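Asks: sequence first, then the predicted structure, then my questions.
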Amino acid sequence: MTQVRDIMEKNVITIDYSKTVHDAATTLREKEISFLVIIRDSKPSGIISERDIVRKIAAEDLVASKVTLEEAMSKKFRWVEPDTTIEDAVQKMLNNNIRRLIVLENENLAGVITQTNMTEFLRSKILINGTVENIDSENS
């Protein structure tokens, strides 16, 4: 059974909690990504996403350079361990209506798994299954 460790992104872009939302937005643009893991005392303490910035900063007409990440971040992030099955991770994402899960190993950031990772995994699984079915039908 495939585990989260098999498809997770290991190179996670992080930012310190004391930075501003403007700093985060700049990093999101430069790295062409949609979220950052916020670190405090070397541990993940939250997430800031493009969606958070739109809903919590832009929609409230706040000045991004004056709002700290600690004020704006989503503190109740969901996480899994690297040995969590893909099926369990998908279920956790669906149950919580979220697009990404932080991967923690011994409370340390090990990676992240996103809807995109899941989609790529499922696509390759479908293609492999289709190829196997074609081979089986040719050999019958």
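Replies: Cool, got the structure.
Asks: only C-alpha atoms for contact and neighbour calcs from this point on.
Replies: Noted.
Asks: for this structure, what's the longest helix?
Replies: Longest helix in the chain by number of residues, with DSSP state H as the criterion: helix 115-139.
Asks: would you check that Asp23 makes contact with Ser65?
Replies: Yes: the pair Asp23 / Ser65 is scored as a contact, 7.3 Å apart, by CA atoms under 8 Å.
Asks: are we agreed that Gly46 is in a strand?
Replies: Yes: using DSSP: H, G, I helix; E, B strand; the rest coil, the assignment for Gly46 is a strand.
Asks: this is the comparison structure:
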Amino acid sequence: MKVSDAMTTQVSIARPTDSIRQVAQTMAQVESGVVPVVEDGKVVGVVTDRDIVLRVVAEGRSFDSPISEAMSDGEVLSVKEDDVLADATAKMANHQVRRLVVLNDAGALTGILSLGDVAKDYGAKQVGKTLEEISQESDEAQ
């Protein structure tokens, strides 16, 4: 099974200059806890509801600040549409994440792959294994 068989293709995006409030409202409207941040057709970051809580609410930042202040940037973990789903779940486990950005061959965003997508289309056994690996303490924390 390929990533494209399981991923969510209806993905709302944000621009780095969008306000934190705008992105939070988008999350509420589409009932999603993650929004990729795209600039010039490339994913430059990802923001989760957890990022907003930890980097905005907990630090007392303004909701009118740009989302670029709250997003996870640097290396955005991604997979390609035609990657094998088992390899994608292994990547989730290795990096201890529950979601991956899905890109096409040109590097453009085509979807999001979440553990929920995997559960729906790949099976509870694989999700359980991946979740167990994601939830383990990393070697640095031990």
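Replies: Yep, it's here. None of the values given here were measured: they were computed from a predicted structure.
Asks: report all helices and strands that the longest helix of the first structure contacts.
Replies: The contact analysis (3 or more CA pairs under 8 Å, 6 or more residues apart in numbering; DSSP states H and E) places helix 115-139 of the first structure against helix 4-7.
Asks: what's in contact with the helix it packs on?
Replies: 81-86, 89, 113, 117-118, 121 (CA atoms under 8 Å, 6 or more residues apart in numbering).
Asks: how about the strands of the second structure, start to end?
Replies: Along the second structure, counting by DSSP state E, strands occupy 34-39, 42-48, 78-80, 99-103, 109-114.
Asks: and those strands as TSV, adding distance to Ser72 of the second structure and mean neighbour count?
Replies: Formatted as TSV, the strands of the second structure follow (distance: least, CA to CA, whole Å; neighbours: other CA atoms under 10 Å):
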stretch	distance to Ser72 of the second structure	mean neighbour count
strand 34-39	9	21
strand 42-48	5	21
strand 78-80	13	22
strand 99-103	13	22
strand 109-114	15	22
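Asks: among those, which is nearest Ser135 of the second structure?
Replies: Between Ser135 of the second structure and the strands of the second structure, the shortest separation by CA to CA is 13.5 Å, and it involves strand 99-103.
Asks: list the contacts of that closest one.
Replies: Applying CA under 8 Å, 6+ apart, the external contacts of strand 99-103 of the second structure come out as 3, 7, 36, 76-81, 92, 109-115.
Asks: how much does it stray from the first structure?
Replies: Compared with the first structure after fitting, strand 99-103 of the second structure deviates on average by 0.6 Å (mean CA distance after the TM-score superposition for the first structure).
Asks: now that strand against strand 109-114, angle please.
Replies: 160 degrees (axes from the mean of the first three to the mean of the last three CA atoms, to 10 degrees).
Asks: you'd agree Gln73 of the second structure is up against Val46?
Replies: Residue 73 of the second structure: Asp, not Gln. Yes: in terms of CA under 8 Å, Asp73 of the second structure counts as a neighbour of Val46; the distance is 6.7 Å.
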